[in-house]
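Q: Sequence and predicted structure below; questions after.
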Amino acid sequence: MPNPNTPEDPVADPAALLRDMVRIRCVEEELADLYRDEQQMRTPVHFSIGQEAAAVGVCAALRADDLVYTGHRSHAAYLAKGGDLDGMVAELYGKETGCSNGRGGSVHLTDRAVGFAGSAAILGEMISVATGAAWGLAMQGSSQVVVTFFGDGASEEGVFHESLNFAAVHRVPVVFVCENNAYSISSPLAARQPENSATTGITERSRAYGVAAERVDGNDVLAVHEATLRATAHCRSGQGPYVLELDTYRWREHVGPGYDTGIDRPEAEVEDWLVRCPVRRSTAALLADVPDIEERLARWDEEFRDETRLAVTAAKAAPFPAVARLTDGAYGRPAGAS
């Protein structure tokens, strides 16, 4: 059973949640512009601009030693869990100082020091990895919880259902976080799954395995945070896994810095979701209690864009991996081996 002698789950300050979302927004917007204009980041990039509330709300509810695994859209969760910005930016530039030593790029981020266990590009891959990691921790009597982020497209992979079933049978302390942005690349959810189904939606299918599941407004950072606290309490008490389906929307194209409005997605649909911006909503909710919140936003915007530019400058000055060491850590070859 989990060790009860652990700190309480964190309950975040709403202004701090907003600040974290603004940081992610600023970082990704700066990187998107540089990616497009400079053509120096030779890695596919999947931005979470518009989806910040999901990563921030979830990660703010986790303890320092809880673990996070993600798929290809990894920047937001990495930063929300406390990942090193310099390491992430250097990784995008393929430099030795990157968080994966320049060998993984945007889709293979890791920062073990803060519990960001890793990300990977294969659709649904980290769902099973997170489930196994959580099972191992539970067998050791740990109270740690493991979280895995994935999209609605990954919920249609067999690994999602196999992992859910395994986690339910063994009461694995894993939180499955589906960032449902309604698209699998350019294929809308309504074309892939029965729309508004009471029995075959992602949440409903999860419950069919006997797993606790709830659907949450993924652009409401407080709602996400509170739901995650319920999910982690459920896991830590030995009741098994929990599924959070977070309805949200990415503003940029599936992969890359541009927009696909009017190409892959209807203009009216995109405009409707832009109005539901998580940063804007959180700001409006705080106006009554934090009268200077808009002034803070302006300061944060400047601070985080400057922080990103400094990280970019450092990344550009850093060395590329030496050719003789490019395979360090690959296929069982230890780092530094000759």
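A: Structure's in. What do you need?

Q: From here on, just use CA atoms for contacts and neighbour counts.
A: Will do.

Q: for V147, helix, strand, or coil?
A: Per DSSP: H, G, I helix; E, B strand; the rest coil, the local secondary structure of V147 is strand.

Q: Just list the residues touching it, thanks.
A: D66, L67, V68, Y69, A130, V174, V175, F176, V177 (C-alpha atoms under 8 Å, 6 or more residues apart in numbering).

Q: Dump those to a markdown table, plus neighbour count and secondary structure.
A: As requested, the contacts of V147 are arranged in a markdown table below (neighbours: other C-alpha atoms under 10 Å; DSSP: H, G, I helix; E, B strand; the rest coil):
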| residue | neighbour count | secondary structure |
| --- | --- | --- |
| D66 | 20 | coil |
| L67 | 24 | strand |
| V68 | 28 | strand |
| Y69 | 28 | strand |
| A130 | 27 | helix |
| V174 | 34 | strand |
| V175 | 30 | strand |
| F176 | 26 | strand |
| V177 | 24 | strand |
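
Q: For R205, state which of those residues is nearest.
A: F176 (12.9 Å; C-alpha to C-alpha).

Q: Please identify which of the contacts of V147 is nearest to L229.
A: V175 (10.6 Å).

Q: Can you point out the buried residues in the helix or strand where L297 lies?
A: Secondary structure from DSSP states H and E places L297 in helix 293-317. With burial defined by 16 or more other C-alpha atoms under 10 Å, the residues of helix 293-317 counted as buried are 293, 297, 300-301, 304-305, 307-309, 311-312, 315-316.

Q: Next up, a structure to set beside the first:
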Amino acid sequence: MRDPLLDLDRSEALRLLHEMVRIRRFEERCVELYSAERIRGFLHLYIGEEAVAAGAMGALRPTDAVVATYREHGHALARGVGAPSIMAEMFGVVEGCSRGRGGSMHLFDASTRFYGGNAIVAGGLPLAVGLALADRMSGRDGVTACFFGEGAVAEGEFHEAMNLAALWSLPVLFCCENNLYAMGTALERSESETDLALKASGYGVTAWAVDGMDVLACAAAARRAVDTVRGGGGPVFLEFRTYRFRAHSMYDPELYRSKEEVERWRERDPIDLFTARLAAAGLLEPGDLDRIEDEVVAEIDEAVRFAEAGTPEPVEDLTKDVYRRAV
């Protein structure tokens, strides 16, 4: 198979590396802020899975829609939601992308067509089908990319969404981020068929598996899938086989997997692997990585300053945007 590095120009290579480093460092800063009790509530980290968001998001147009899960910081950043807006949301201030009401699990930004941040497992799947149906009925050629974990495959919403998308040939790209553990439940303990691409194909949906630790493989698969969907080929299901290096959430004691397993997967760190490949191919020059790190740190520092200067929502606005049925 032809090495995709041969078709990669230097600017695109550095963009992908920058995006992955940006996602990683943003989340590492969030860990520090959470430990200092500046960020409260739940916090689900994407560390280890950056290649999926960084690779896949580049295949989408600004007019396409994106739906994600509660582990969505990386998706939001890669989609173009501003780091200051996201960090402010983490801090729970009104300058946040959800006016401080959503927090880590409910990032939302209509201007980039980023529709969550959905805290309910599989909750974004029906939404993605609805967005795709709206594009179809409005005559738009948009694609809706729906990111979800493998735990969602066990939920009824997954099967309903897959069935309708296939039945109506809707323009949905289903991006399953299979990190092997739905919270603390191993895939083989919840699914009789662990080949999720094969499972999805049972609905008549084009599906294949991708190395989710390889950013170029993720990018190539996403481009092929988006071209198929946008060209009228119906929905596509991609199983990104990846791994999260951190626990399910900051509250998770992580008793369901061994440290040795985590360390084995850390040897396939997507950032380290891509950096080494770029250096070997002559696409990474001395000083490139240091420059990227400096740019990312400066951006995150500014995002933290923006969030720290944010405005808490007035108590009198507590019931604003809360609807009740008239009696």
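A: Noted; the coordinates are in hand. Only a predicted model underlies this, so the values are computations on that prediction, with no experimental measurement involved.

Q: what's the TM-score here?
A: The pair, once superposed, lands on a TM-score of 0.92 when counted by TM-score structural alignment, normalised by the length of structure 2; 316 aligned residues with a C-alpha RMSD of 1.8 Å.

Q: Can you tell me the centre-most residue of structure 2?
A: The residue lying closest to the centre of structure 2 (C-alpha atoms, centre = their mean) is H75, at 3.5 Å.

Q: Quick one: map that residue onto structure 1.
A: Using TM-score structural alignment, the equivalent of H75 of structure 2 in structure 1 is A77.

Q: Just give the nearest non-adjacent residue to the residue nearest to the centre of structure 2, would you?
A: Of all residues not flanking H75 of structure 2 in the chain, A53 sits nearest, at 5.3 Å (C-alpha to C-alpha, 6 or more residues apart in numbering).

Q: that's a helix at that neighbour, yeah?
A: Yes: the assignment for A53 of structure 2 by three-state DSSP puts it in a helix.

Q: ok, it - how many residues close by?
A: Residues near A53 of structure 2, counting by other C-alpha atoms under 10 Å, number 28.

Q: do V121 of structure 2 as well
A: Neighbour tally, V121 of structure 2, other C-alpha under 10 Å: 20.

Q: would you list every one of the strands in structure 1?
A: Secondary structure of structure 1 (DSSP state E): strands at 67-70, 116-119, 146-151, 174-180, 183-184, 187-188, 212-217, 242-247.

Q: can I get those in JSON lines with distance to K95 of structure 1?
A: Shown next, in JSON lines, are the strands of structure 1 (distance: least, C-alpha to C-alpha, whole Å):
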{"stretch": "strand 67-70", "distance to K95 of structure 1": "22"}
{"stretch": "strand 116-119", "distance to K95 of structure 1": "18"}
{"stretch": "strand 146-151", "distance to K95 of structure 1": "26"}
{"stretch": "strand 174-180", "distance to K95 of structure 1": "30"}
{"stretch": "strand 183-184", "distance to K95 of structure 1": "30"}
{"stretch": "strand 187-188", "distance to K95 of structure 1": "34"}
{"stretch": "strand 212-217", "distance to K95 of structure 1": "38"}
{"stretch": "strand 242-247", "distance to K95 of structure 1": "34"}
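
Q: Put together JSON lines for the buried residues of helix 293-317 of structure 1, with distance to S186 of structure 1 on each row.
A: As requested, the buried residues of helix 293-317 of structure 1 are exported to JSON lines (distance: C-alpha to C-alpha, whole Å):
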{"residue": "I293", "distance to S186 of structure 1": "36"}
{"residue": "L297", "distance to S186 of structure 1": "33"}
{"residue": "W300", "distance to S186 of structure 1": "33"}
{"residue": "D301", "distance to S186 of structure 1": "31"}
{"residue": "F304", "distance to S186 of structure 1": "31"}
{"residue": "R305", "distance to S186 of structure 1": "30"}
{"residue": "E307", "distance to S186 of structure 1": "33"}
{"residue": "T308", "distance to S186 of structure 1": "30"}
{"residue": "R309", "distance to S186 of structure 1": "32"}
{"residue": "A311", "distance to S186 of structure 1": "32"}
{"residue": "V312", "distance to S186 of structure 1": "31"}
{"residue": "A315", "distance to S186 of structure 1": "32"}
{"residue": "K316", "distance to S186 of structure 1": "33"}
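
Q: quick check, nearest of the residues you listed to H254 of structure 1?
A: Among the buried residues of helix 293-317 of structure 1, and counting by C-alpha to C-alpha, the member closest to H254 of structure 1 is T308, at 22.4 Å.

Q: residues in contact with the counterpart of that closest one in structure 2?
A: Aligned by TM-score structural alignment, T308 of structure 1 pairs with I300 of structure 2. Shown in contact with I300 of structure 2 (C-alpha under 8 Å, 6+ apart): R25, F26, R29, A83, P84.

Q: which residues in the stretch 1-150 of structure 2 form helices?
A: Along the stretch 1-150 of structure 2, the stretches classed as helices by DSSP state H, counting those that start in this stretch are 10-35, 50-57, 73-79, 83-91, 124-138.

Q: list the contacts for the residue nearest to the centre of structure 2?
A: A53, A54, M57, A68.

Q: The last one - how many residues pack around it?
A: Meaning A68 of structure 2. Using other C-alpha under 10 Å, A68 of structure 2 has 31 other residues around it.

Q: Thought C146 was touching it, still the case?
A: Yes: the pair A68 of structure 2 / C146 is scored as a contact, 5.9 Å apart, by C-alpha atoms under 8 Å.

Q: joint contacts of these two?
A: Common neighbours of A68 of structure 2 and C146 (C-alpha under 8 Å, 6+ apart) are G124.

Q: Can you tell me what V236 of structure 2 aligns to in structure 1?
A: Using TM-score structural alignment, the equivalent of V236 of structure 2 in structure 1 is Y242.

Q: wait, doesn't its match sit right on L229?
A: No: applying C-alpha under 8 Å, one finds Y242 of structure 1 not in contact with L229, separated by 11.0 Å.
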